[in-house]
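Enquirer: Pasting the sequence and the predicted model now:
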Amino acid sequence: MSQFVGGYYEVTNVKHEKLQSSLTETISGSVSNTKKHFINEEHFFLGYDVEKGTEEKGKYFYDDQFHVYFDGECYNAEKLKWRINEDIHIEGPYMPEIIAKLFRTYYTDVFEFIIGKFSLIIWDKKNKTIYGARDHFGVKPLFYHENDKTFIFSSSKKGIVLFLGKEAIDPEALQHYFSFQYVPEPFTLTKGVHMVHPGTYFIKSEDHPIQFIRYWKATFNPIHTDKNYWVTEIRNVMLEKVKAYMKNENKRIGNFLSGGIDSTLIVSLAKQIKQDIKTFSVGFEQEGFSEVGLAQETATKLEVENISTIITPEQYVDKIPEIIWQLDDPLADPSCVPLYFVAKEASKHVDIVLSGEGADELFGGYNIYREPTSLKIFDYIPKQIRRALRQYAQHLPKHVRGKSFIIRGTTPLNERYIGNAKMFEEEEKQHFLHYFDENVSYKQITGQLFEHVKDEPLVSQMQYIDINTWLCGDILLKAEKLSQANGIEIRMPFMDKEVFELASKIPVELKVTNLTTKYILREASRGIVPDHVLHRKKLGFPVPIRHWLKRELNGWAKQVIAESEVEEYINKSYVNNLLDTHCKGNADYSRKIWTFLIFMVWHQVFIEGKYNFSKQKVEQINNRIYV
């Protein structure tokens, strides 16, 4: 579980020693079972760590011109070696050396060749130029900061904040957070620190500002052919990918298993490759909010071992500050906590887990993707009447039945859809954000994305928005960071560009139907996964915060609101009123309240300095007991 941090600077303007001292704090604070490495060149610095017992060649390589650092996993390294001149011999699938050799021939095209999750840095010392790239979907993070004198990059936002010396909140990013429940890229909540977009590389050279070039983006190219063709293609590609992602002779591999079809398909295919696969599940005692029973039933039918964890409300809330510390920025997705716990349990038994993230975005799995069908009736109403209906509905009392349906049906998709989660409208935020800016809108994030797919079917447009926002900002962020926080590597076979290329060719009507989502993936899974999973309605990852905020977590919530020092940014009276209304049962405001609470705890962790997790977390990982 490595980290890296580095910089490009002008020696005359920045003291070499000060820069290295600031940056190496991040590396020095990482897990103690790693070896730290530092590369100092004129104008260039890189610090990184490598797990003891792991070959450095897998992370770093240099020759007479290039320094290459690779953080991540590549699942097609052997195929990449075929592209290299036959006279050049590389022992083993060492990605940094492969990239260095390919870069001489293919230049930046090499980034698109890689299948896997990665962030990488190339220092061209002859031309004094840095290249950095992030994987296609954004599994691995890559942060940066640029000013007139210095350019800093890191796998963790903490590394850059240490260099800057303070964590200053970006009001614009905060305003977006309360729309999305996460900070959408390229923003972070820290002023001056940004994230490189997925499928993007940058070039930074002397006396030139940073340039960003998109080397890959999702496109849809539907082919209308027989359903059975797609069933066969999906089965073949998923079995191929599960095999590739399980290829590691020296590591113990297991699977996350929920009650859904995505993880069950991965487990079923993994069982064909490795008979004694272990699976891991998590749930709650609250009735209706646990998939453990279903996961255990699935494991029994597949004849695989299942290890389950039940989380109490007390355990849940106790881990929130540490989880936020691991994530760098606030993420108000309640499923972060169970994911942390299941990763923690899995880390006692295996080194790598396979998981089903990405299937919903690629194959049309979210229930909201059926909305265009349910709203189709509005297409037959003249635009002028639709506008009148919308104005009428907006003046109805909040909880009048049908109000939301009319507003959604009369509002164009590009004006209402910002991804799978939407917390607050801009007009709502005026009531509680002290730095609210009427010139800032979530449409600044989604508008350009909609423009790219304006001629696609509405479901494809929704998929595209989710792939470019929700997927990298929430789903992949929590999966990668919270598994890494527990010293375990997560691999996601659906998050493969070749799987996407197949999914992008499948027509919308085979993904989402009147009766179900992920239709063609379910058909491809028939006979592979148990029947009780095949047509189960998607629930997401249910977490009972709606109930807990009224009872078990009510005292904790009130304490966080009272003690957090966020008055500069948030109107606390608004939050307290929201909580009171929720507790009276007049409406379900649990997700909106949760968005406030997570920001408040983030503020306590990073601004107020109420917690310190570095040393504690290092000791936990180093003292792991394997079962």
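Expert: Noted; the coordinates are in hand.

Enquirer: hey, let's count contacts and neighbours off CA atoms from now on
Expert: OK.

Enquirer: Now do the strands in the stretch 1-150 of the chain.
Expert: 4-9, 34-41, 44-51, 60-62, 66-74, 116-124, 129-134, 143-146, 150-154 (DSSP state E, counting those that start in this stretch).

Enquirer: likewise the stretch 301-450 of the chain?
Expert: Using DSSP E, counting those that start in this stretch, the strands of the stretch 301-450 of the chain run over residues 305-311, 352-354.

Enquirer: Out of the ones you listed, which one sits most buried?
Expert: Mean neighbour count (mean count of other C-alpha atoms under 10 Å) peaks for strand 352-354 among these, with a mean of 23.

Enquirer: mind giving me TSV with the strands of the stretch 1-150 of the chain and columns for distance to Ile385 and mean neighbour count?
Expert: Supplementary listing: those in TSV, determined by distance: least, C-alpha to C-alpha, whole Å; neighbours: other C-alpha atoms under 10 Å:
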stretch	distance to Ile385	mean neighbour count
strand 4-9	57	26
strand 34-41	65	16
strand 44-51	61	22
strand 60-62	63	19
strand 66-74	53	22
strand 116-124	49	23
strand 129-134	47	23
strand 143-146	47	21
strand 150-154	52	23
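
Enquirer: so which of those comes closest to Leu578?
Expert: strand 143-146 (34.7 Å; C-alpha to C-alpha).

Enquirer: who's in contact with the closest one?
Expert: Strand 143-146 has contacts (C-alpha atoms under 8 Å, 6 or more residues apart in numbering) with 151-157, 160, 192-196, 210.

Enquirer: try 6 Å
Expert: The contact list for strand 143-146 (C-alpha atoms under 6 Å, 6 or more residues apart in numbering) reads 151-154, 193-195.

Enquirer: right, and the strands of the stretch 301-450 of the chain - which one's nearest Glu285?
Expert: Here strand 305-311 is closest among the strands of the stretch 301-450 of the chain (C-alpha to C-alpha), at 6.7 Å.

Enquirer: Which residues does that closest one contact?
Expert: 278-284.

Enquirer: Over to stretch 517-524?
Expert: With C-alpha under 6 Å, 6+ apart, stretch 517-524 has contacts from 231, 363-365, 510-512.

Enquirer: Distance from that stretch to the middle of the chain?
Expert: 24 Å (C-alpha atoms, centre = their mean, to the nearest Å).

Enquirer: Comparison target, given below:
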Amino acid sequence: MCGIFGSTRKLDNQALTSVMDSLDHRGPDSQGHELLASSASEHPIIFAHTRLAIQDLSASGHQPMTSNNRRWWITFNGEIYNHFELRSKLTNNFRGSSDTETLLEYIATFGIEKTLSEINGMYALAVFDAQENMIYLARDPFGIKPIYFSIEQDELTFSSEVKPIFASGLHRLQSLNQNALGDFLHLRYVPSPNTLLKGINRLRPGHLLSYNLTNKQSIERPFVKSSFSKFSGSFSEAVDTYRNGLSNAVQKQLISDVPVGVLLSAGIDSAVIAALAREHSSDITSHTVGFGSQHQECEISDAAETAKILGIRHEATTVDPTTLIDSLADIVNSVEEPLGTTSIMPMWYLTQLAKKSATVVLSGQGNDEPWGGYRRYQIELLLQQLPFLKSSIFQKADKLSALFKSDPIKRGLRCLGYKDDANRFGNAYALFTPGELGLLGVGNEQPNTSIDYWLNLLANSETIEPTERMMRIDSRMNLADDLLLYSDKVAMRYALEVRVPMLDPDVVQLVESFPLDFKTNLRRTKLVHRAMARDFLPKAIIERPKRGFQVPFGQWCKTTWRDYMEANLLSPNLKINSSLNSDGIKMIWHQHLTGSFDYSRQLFALLTLSLWMETYLSSQEQTEESRALNLSSANC
């Protein structure tokens, strides 16, 4: 795992030094940059890299790296798990054993597109083809590794993170992308290719960006293909096939020349990963974070019990609300984007704990989406079984949601009355109701463009049921730009590589081929997954209630965090007041305090948005024109 950067712009030494400094935390083991000549450019192209050495710790893994024929250059962040298999197809004389060299020589032999169709891994990469004067950027199929880019005055700049792009001299006056603000308030994150920063884009998962240095044109297109294959075996055969596939994925992802650990919660997913890791390695340590036994969200004791049953070493750390207050601004700064996911806070301390004894950790993240582990999938399944609830006459049921305090019930009611998948899914994802968005002075336009994009790309078939369509979208959009994004940013702040075996492409393709009733029904979720877990986990662990890496944030808002919340949400001079209606924020805050409704999810999203704005937006106030645009869209 590393940091990458590149630009077709001319950078002076001071700017380049600032870029490398801003990437240093991602790759503390070595740094490198190359000035690459191109017949289509008057000045050299810059490729830069900071290295966290995982495989082949020698200098032969140093980057940027060139191919044997000197045609190709690469700066690469990630891991290729099948690189030994790929290497066996090549006849090159290799300098070392790194997966980067294998990847580069495979590209040199077979080309970028064929290579992307055959590699199994997590990655964000850039390659320069000196013969054709082309630069290619690629992000893995599930977006485990992010890559940002900016094209200003026809010049391309890219990086693993946003700050190196700023350090290079671009976007010194950082301004808000008004069009993305509504997406954030609807989804609690901004789906690729957009970000909240004007001029900064995030490459979609499973996509390739081609930039032509000769004519300065760029094209982004998908290299992922939708699979419509159907598993034809029995339930028990599915269990055996899945066990073998996931076990192979864990075994491949244990390959490392540095220590490997496991992030362990109280749930079944991380317990399965820990159990399979224990089968393939005797040297495994698990790591857990919690908030103390007085909070039901604390997972330390249950995780410790799991570790004891599996016979692995276990380490835990406890954090308190005051400690989290002190760290939240730093967390938001490191994530570089606001997210409405409270688990970014415990993850900050979990990665620090794990880094003390490991450089690589396996995580159970990414399993709920392919297996249908969230309640919204069961709501969608109910609508499939009772299709009359999609009739437009039920749209008025949304008004009944005000009678309920339960957030899942409110969102479920908002899904009624919509036959169109994109509208229905958008309501299922919604963080704020239309009325609440109106209070905030924001229009109620759903992020249907992103939803429709993924529907058309991966789920546009009558053979795929609506519930499965939602699961496929979430596996590429929700995961990549929310959960996996903060995992990468938080962990790499401490130079820790997080691997996610559940998102092995072969495993996900297998799971997506299973019949829906092998995955979820109205009463239970992850059916084959749970059945497989019985091979090595007791029933008590398999049937533990889902906690979802939650934080008692709603309770803390009314006590320990109250002053902090009011200072960062209600103070009159905050930048958030230039984009959102401050009276609306106050109303939501007071309704939470009085217990009228649990607005903890919404308040955390607003809090991280406010903290992010204070750090990332320029000190210039939002113009009256853009403010008027917000208000007029809210009144539409």
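Expert: Perfect, I can see it now. Note that this is a predicted model, so its numbers are computed, not measured.

Enquirer: Next, the TM-score between them, please.
Expert: After superposition, the two chains reach a TM-score (TM-score structural alignment, normalised by the length of the first structure) of 0.89; 592 aligned residues with a C-alpha RMSD of 2.3 Å.

Enquirer: residue boundaries of the helices in the stretch 51-200 of the second structure?
Expert: All helices of the stretch 51-200 of the second structure, identified by DSSP state H, counting those that start in this stretch, fall at 83-87, 99-110, 112-118, 163-167, 178-187.

Enquirer: Now the two most distant members of the contacts of stretch 517-524 of the first structure.
Expert: Taking C-alpha to C-alpha as the measure, these reach their widest spread between Val231 and Gly365, a distance of 16.3 Å.

Enquirer: Show me which of the two is the more surrounded one.
Expert: A side-by-side neighbour count of Val231 of the first structure and Gly365, using other C-alpha atoms under 10 Å, places Gly365 first with 24 against 17.

Enquirer: what do we get in the second structure for that one?
Expert: In the second structure, the residue paired with Gly365 of the first structure according to TM-score structural alignment is Gly373.

Enquirer: need the contact list for that match.
Expert: Contacts of Gly373 of the second structure by C-alpha under 6 Å, 6+ apart are Thr525.

Enquirer: picking that back up, tabulate the strands of the stretch 301-450 of the first structure (CSV), appending distance to Val139 of the first structure.
Expert: Shown next, in CSV, are the strands of the stretch 301-450 of the first structure (distance: least, C-alpha to C-alpha, whole Å):
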stretch, distance to Val139 of the first structure
strand 305-311, 26
strand 352-354, 14
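
Enquirer: what's around Ser229 of the second structure, how many residues?
Expert: Ser229 of the second structure: 12 neighbours (other C-alpha under 10 Å).

Enquirer: Would you map the strands across the stretch 451-600 of the first structure?
Expert: 489-491.

Enquirer: Show me the longest helix that occurs in the first structure.
Expert: If you go by DSSP state H, the first structure has its longest helix at helix 227-245.

Enquirer: mean per-residue distance, the helix or strand following that helix to the second structure?
Expert: Sequence-wise, the next helix or strand downstream of helix 227-245 of the first structure (DSSP states H and E) is strand 253-256. If you overlay the two and look at strand 253-256 of the first structure, the average distance to its match in the second structure is 0.9 Å (mean C-alpha distance after the TM-score superposition for the first structure).

Enquirer: buried sites along strand 253-256 of the first structure?
Expert: Residues 253-256 are the ones in strand 253-256 of the first structure that count as buried (16 or more other C-alpha atoms under 10 Å).

Enquirer: Could you identify the most distant pair in those residues?
Expert: Of all pairs in the buried residues of strand 253-256 of the first structure, the most separated under C-alpha to C-alpha is Ile253 and Phe256 at 10.4 Å.

Enquirer: what's the overlap in contacts for those two?
Expert: With C-alpha under 6 Å, 6+ apart, Ile253 of the first structure and Phe256 have no common neighbours.

Enquirer: and of the strands of the stretch 1-150 of the first structure, who's closest to Val350 of the first structure?
Expert: Short answer: strand 44-51, nearest of those by C-alpha to C-alpha, at 16.2 Å.

Enquirer: now the angle from that closest one to strand 66-74?
Expert: Computed by axes from the mean of the first three to the mean of the last three C-alpha atoms, to 10 degrees, the angle separating strand 44-51 of the first structure from strand 66-74 equals 40 degrees.

Enquirer: other SSEs contacting strand 44-51 of the first structure?
Expert: Packing partners of strand 44-51 of the first structure (3 or more C-alpha pairs under 6 Å, 6 or more residues apart in numbering; DSSP states H and E): strand 4-9, strand 34-41.

Enquirer: Is it possible to get those strands out as CSV so that each row also shows distance to Gln430 of the first structure?
Expert: Listed next are these as CSV, based on distance: least, C-alpha to C-alpha, whole Å:
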stretch, distance to Gln430 of the first structure
strand 4-9, 38
strand 34-41, 47
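
Enquirer: So which of those strands is nearest Thr129 of the first structure?
Expert: strand 4-9 (8.7 Å).

Enquirer: got the contact list for the closest one?
Expert: Contacts of strand 4-9 of the first structure (C-alpha under 6 Å, 6+ apart): 43-48, 150-155.

Enquirer: Now with 8 Å, please.
Expert: 23-24, 26-27, 43-49, 130, 149-156, 159-160.

Enquirer: For Val260 of the second structure, see how far away Ser30 of the second structure is.
Expert: 21 Å (C-alpha to C-alpha, to the nearest Å).

Enquirer: Cys583 of the first structure maps to what in the second structure?
Expert: Going residue by residue (TM-score structural alignment), Cys583 of the first structure aligns to Leu593.

Enquirer: same check, this time on Tyr8 of the first structure
Expert: Match for Tyr8 of the first structure (TM-score structural alignment): Thr8.
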